[in-house]
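[1] Build me a structure from this.
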Amino acid sequence: MNSACNYNVELYLEDCIQSVLHQSFQNYELICVNDGSTDSSLEILKSFNDPRIKILDQINQGQSVARNSALDIASGEYVWFVDSDDKIAENSLNAL
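    Sure, this is the predicted structure:
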């Protein structure tokens, strides 16, 4: 499971999600928590059509609460938190 928590990161969000979706290892879920963004972050999240993506939309409560919200619905054995302004290398999940 990967979790990307976002708050007003419309400039970086698509690149972050694309870097996760283009992994060589494909057996994961991507939980994206929109933590009360006031920009177009939620619309960007909704624009992806991939069954591995789960979107949580909540009022702004901060990074810790957003991550705990993702953990509440996670189904995987392992968790990797990715900030929404990060990009991960193509073979990262496979290497881990």
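
[2] Every contact and neighbour count from this point should use C-alpha atoms.
    Fine.

[3] Can you list the residue ranges for helices in this protein?
    For the chain, applying DSSP state H gives helices covering 13-21, 41-46, 63-73, 92-95.

[4] Next, the structure of the following sequence, for comparison with the previous one:
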Amino acid sequence: MILISIIVPVYKVEKYIEKCIETIREQTFKNLEIILVDDGSPDRCPEVCDYYAQKDSRIKVIHKKNGGLSEARNSGLEIMTGEYVAFIDSDDYIDSNYIFDLYKTINEEEADIVSCNYYQLDENYHKLKYRKKIINSQKKYLII
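    Now for the predicted structure:
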């Protein structure tokens, strides 16, 4: 089965990080490599990342000096081993079929890249909905 790497840059999101990680762990598509990049976060985020790495063998943690979002994502790209990559912000969370639906679209449409729009949730946390866009290119990526 194909491996999909998910890279999550983490910085000052103590309030949101656990929900983000849990929704990634609960994906219906299970063959995931989850890379949490602690970008020198001064709150409890580094400890939370380490806790989840001990709890789930699919999770890898990188602790680094703060260098910003792009550098954090690039750090994850350097160690990823999946055939596809998804980037998820650490203050976001995703529907349980999120990765499966995007991967399914890649296969059905023979696309190299799939991206999607997002909707903000209201205060009642109504279920996340998204639309899919299909883009063909020479490289294979899941862009989230």
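
[5] most packed of the helices of the first structure?
    Ranked by mean neighbour count under mean count of other Cα atoms under 10 Å, the helices of the first structure are led by helix 13-21, which reaches a mean of 19.

[6] about what we covered before: with distance to residue 34 of the first structure as extra columns, can I get the helices of the first structure in TSV?
    Shown next, in TSV, are the helices of the first structure (distance: least, Cα to Cα, whole Å):
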stretch	distance to residue 34 of the first structure
helix 13-21	11
helix 41-46	6
helix 63-73	8
helix 92-95	23
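
[7] My guess is residue 32 of the second structure contacts residue 56. True?
    No - look at residue 32 of the second structure against residue 56 with Cα atoms under 8 Å: they stay out of range, at 10.8 Å.

[8] who touches stretch 59-69 of the second structure?
    9, 33-41, 46, 49-50, 52-53, 75-76 (Cα atoms under 8 Å, 6 or more residues apart in numbering).

[9] Of all the helices of the first structure, which one comes closest to residue 80 of the first structure?
    Between residue 80 of the first structure and the helices of the first structure, the shortest separation by Cα to Cα is 9.2 Å, and it involves helix 92-95.

[10] What is that closest one packed up against?
    In terms of contacts (3 or more Cα pairs under 8 Å, 6 or more residues apart in numbering; DSSP states H and E), helix 92-95 of the first structure is packed against no helix or strand at all.

[11] separation between residue 59 of the first structure and residue 19 of the first structure?
    Remark: distance between residue 59 of the first structure and residue 19 of the first structure (Cα to Cα, to the nearest Å) = 26 Å.

[12] Likewise for residue 10 of the first structure?
    As judged by Cα to Cα, residue 10 of the first structure and residue 19 of the first structure stand 15 Å apart.

[13] the more surrounded of residue 32 and residue 56 of the second structure?
    Neighbour count, other Cα atoms under 10 Å: between residue 32 of the second structure and residue 56, residue 32 has more, with 21 against 11.

[14] Please tell me how far residue 73 of the second structure sits from residue 108 of the second structure.
    Noted for residue 73 of the second structure: a distance of 28 Å to residue 108 of the second structure, by Cα to Cα.
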